[in-house]
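Colleague: please work out how this folds:
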Amino acid sequence: MGRIKLEEIDTRAPGALQKEQVKLETAGIISELNELQNLLYAESKHSVLVVLQGMDASGKDGLIRKVFGNLNPQGVMVHSFKVPTAEELGHDFLWRIHKNAPAKGMIQLFNRSHYEDILVTRVHNLCDKETAYKRMRAINDFEWLLAEHNNTTILKFYLHISEKEQSLRLNERLDDKTKQWKYNESDFAEAKLWPEYRKVYEDCFEECNKIPWTIVPADQNWYKEYIVAKKLKDALSALKMRYPGLKKA
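Modeller: Here you go, the predicted structure:
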């Protein structure tokens, strides 16, 4: 597979798809996910890590609410990685990540993730290219460790939004009272760095692909939710899980 070039990938659903039909299919998939998650929790042999990355306003929060909001909260955890604290900066960059990795039986969502340390840091010249590539090798090793030694299925999604759609959503935060709490003046400044972010994301896809990325067209929420829900359902179904029998006294 050649280098992923985001400018060559559509941010919208294929034109032949019918929105209402896809939404119905997504609802059915989410219903199946309820049973699969229950199996995952009961069997407690596997874990799942869902990594969500994307530009501001790509819809990570809404995706979590729509796809995972109906699952049993006892078996799903969400962690959002923000600017590192002083304590976190005193450790290696994966320290705060590893302690949030999923336990067996759990689905863990990373709303942004360990990849921020090779994305934002590079765009803002807080991390040089040599250090970034060392970190990418460490990330590959970290993900291999989770997969091989904790039976962790890792699903990595990049929510691929267009510059036009991002601008509409960011401006909507100024006018919609239900979304004003999300407004951050710096988001508009970050949006101007789109070419720089595209480059470092493409480097990330190239170097950290031992566990492959799914590039999710994200301009239309209904299609984005379908893609992620189906990928998760297929991954859980492939585990061939079974409910444990009666426990021996």
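Colleague: can we go C-alpha only for contacts and neighbour counts from here?
Modeller: Fine.
Colleague: run through the helices of this structure in chain order.
Modeller: 19-43, 60-63, 86-89, 95-98, 120-123, 129-149, 163-175, 185-191, 194-207, 221-237 (DSSP state H).
Colleague: reformat these as TSV; add mean neighbour count and distance to residue 107.
Modeller: Output for the helices of the chain, formatted as TSV (neighbours: other Cα atoms under 10 Å; distance: least, Cα to Cα, whole Å):
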stretch	mean neighbour count	distance to residue 107
helix 19-43	17	8
helix 60-63	17	15
helix 86-89	10	24
helix 95-98	15	15
helix 120-123	17	26
helix 129-149	15	13
helix 163-175	15	28
helix 185-191	13	29
helix 194-207	17	23
helix 221-237	19	10
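Colleague: ok, now which ones touch the residue nearest the centre of the chain?
Modeller: For the chain, the residue nearest the mean C-alpha position is residue 52 (1.4 Å; Cα atoms, centre = their mean). Residues near residue 52 by Cα atoms under 8 Å, 6 or more residues apart in numbering: 60, 109, 110, 111, 112, 113, 156, 157, 158, 159.
Colleague: max pairwise distance over these: which two?
Modeller: Farthest pair in the contacts of residue 52 (Cα to Cα) is 109 and 159. Separation: 14.2 Å.
Colleague: leaving out chain neighbours, which residue sits closest to residue 230?
Modeller: Leaving aside its sequence neighbours, residue 230 sits nearest to residue 29 (Cα to Cα, 6 or more residues apart in numbering; 6.6 Å).
Colleague: distance of residue 47 relative to residue 115?
Modeller: Residue 47 sits 20 Å away from residue 115, going by Cα to Cα, to the nearest Å.
Colleague: more neighbours: these two, which one.
Modeller: More crowded of residue 47 and residue 115, by other Cα atoms under 10 Å: residue 47, with 23 against 20.
Colleague: to check against the first, give me the structure of this:
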Amino acid sequence: MASFKKYRVDGGKFSLASIDPADSPFLEGDEQAQRDRLEQLAGELDDLQNLLHAEGRRKVLLVLQGMDTSGKDGTIRWVFSRTSPLGVRVTAFKAPNDDERARDYLWRCHANVPRSGEIMVWNRSHYEDVLVPWVEGWIDKAELRRRYAQIQDFERLLAETGTVVVKCMLHISKKVQRERLQARIDEPAKRWKFQRSDLDVRKKWAAYQHAYEQALAATSSRHAPWHVIPADSKRHRNLMIAQLLVKTLRGMELAVPPADPSLDGLVVV
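Modeller: Here you go, the predicted model:
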């Protein structure tokens, strides 16, 4: 069975070049076997989410980060394809609006943390506030370090108050990104997904890769570790994240609350 160890960031110096975005250790068997495995994992994730909801004490936060076209939307669609929408919430963090800019950068994130018994998925996150401002030159190195420390404190607060934090960086190659962006342009039905600003960000590919390396190394911790997900293969990306979530939820040893003994023998008429 494939291991997550190689793909977990343990702090210190870290290079994205050490992980091939085309790796696919979680793809086993033929295409049908892989689809069946994803279906199985999606079903088990639904069962585990039901237990999480029934227990009603803890919660899970899944953070998805990655370059444009890395597949954050697709991950959510496939991994949670069998999960009740009542137990999963998704928030997509875009560029902050005027109301959000008037507050500290973590305000909008804290307003969207999961409730007890819930899985919350962040499509982009507070990490946009250490990636974009640094690459664009809006903050200096001292402010960058302060934000790393503040993010660590924020995630420690979540962990100490019952939130299990799972952070995944969807790692794609520049070549695959070009192919996916081109597909959006070439297919009229997908053209709505394309923004010219995507090309401006692509020109800064190396700077963003370096910014990710810094952020992952500075903020991966025991209570909120980062995993780098090879994502050139969409199916591998989905299988790896689904398996990571199932492994995480199993490790929580979830259980339904003790049955109310006063209901023993009760007959509904």
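Colleague: superposed, how do the two chains score by TM?
Modeller: The TM-score (TM-score structural alignment, normalised by the length of structure 1) is 0.95; 248 aligned residues with a Cα RMSD of 1.6 Å.
Colleague: could you point out which of the helices of structure 1 sits nearest residue 72 of structure 1?
Modeller: Closest among the helices of structure 1, once you apply Cα to Cα, is helix 19-43, at 7.4 Å.
Colleague: chain center to stretch 152-166 of structure 2: distance?
Modeller: Centroid separation between stretch 152-166 of structure 2 and its chain, computed with Cα atoms, centre = their mean, to the nearest Å, is 15 Å.
Colleague: now do the end-to-end distance for it.
Modeller: 14 Å.
Colleague: now do it: everything it contacts.
Modeller: Residues contacting stretch 152-166 of structure 2 (Cα under 8 Å, 6+ apart): 57-63, 114, 219, 223-226, 245.
Colleague: got a list of what the spatially closest residue to residue 173 of structure 2 that is not a sequence neighbour touches?
Modeller: The shortest distance from residue 173 of structure 2 to any non-neighbouring residue, by Cα to Cα, 6+ apart, is to residue 21 (5.9 Å). Going by Cα under 8 Å, 6+ apart, residue 21 of structure 2 touches 171, 172, 173, 229, 230, 231, 232.
Colleague: show me the subset of those residues that structure 1 keeps too.
Modeller: Checked against structure 1 using both residues aligned by TM-score structural alignment, their matches' Cα atoms under 8 Å, those keep these contacts: 171, 172, 173, 229, 230, 231, 232.
Colleague: can you find the partner of the fifth one in structure 1?
Modeller: Structural correspondence for residue 230 of structure 2 with respect to structure 1 (TM-score structural alignment): residue 217.
Colleague: right, and its match touches residue 223 too?
Modeller: Yes - the pair residue 217 of structure 1 / residue 223 is scored as a contact, 7.4 Å apart, by Cα atoms under 8 Å.
Colleague: need the residues touching each of those two.
Modeller: Here residue 217 of structure 1 and residue 223 have 12, 13 as joint contacts, going by Cα under 8 Å, 6+ apart.
Colleague: quick check: the gap between the match of residue 230 of structure 2 and residue 44 of structure 1.
Modeller: Distance of residue 217 of structure 1 to residue 44 of structure 1, given as Cα to Cα: 33 Å.
Colleague: so those two - more neighbours on which side?
Modeller: Neighbours were counted for residue 217 of structure 1 and for residue 44 using other Cα under 10 Å; residue 217 has more, 23 against 16.
Colleague: is it true that residue 157 of structure 1 touches residue 55?
Modeller: No - if you go by Cα under 8 Å, residue 157 of structure 1 and residue 55 don't touch, sitting 12.0 Å apart.
Colleague: what range does stretch 88-104 of structure 1 cover in structure 2?
Modeller: The aligned range for stretch 88-104 of structure 1 in structure 2 is 100-116, by TM-score structural alignment.
Colleague: now check structure 1 for the residue matching residue 73 of structure 2.
Modeller: Under TM-score structural alignment, residue 73 of structure 2 pairs with residue 61 in structure 1.
Colleague: grab the nearest non-local neighbour of residue 250 of structure 2.
Modeller: Nearest to residue 250 of structure 2 is residue 48, by Cα to Cα, 6+ apart, at 7.5 Å.
Colleague: counterpart of the one you found over in structure 1?
Modeller: So residue 48 of structure 2 corresponds to residue 36, using TM-score structural alignment.
Colleague: wait, its match sits on residue 237?
Modeller: Yes - with contact defined as Cα under 8 Å, residue 36 of structure 1 reaches residue 237; the gap is 7.2 Å.
Colleague: the alignment partner in structure 2 of residue 148 of structure 1 and residue 254 of structure 2, how far apart?
Modeller: By TM-score structural alignment, residue 148 of structure 1 lines up with residue 160 in structure 2. Going from residue 160 of structure 2 to residue 254 of structure 2 by Cα to Cα gives 17 Å.
Colleague: can you check residue 90 of structure 2 too?
Modeller: For residue 90 of structure 2 relative to residue 254 of structure 2 (Cα to Cα), the value is 22 Å.
Colleague: more crowded one of the two?
Modeller: Each of residue 90 of structure 2 and residue 254 has its neighbours counted (other Cα under 10 Å); residue 254 has more, 19 against 16.
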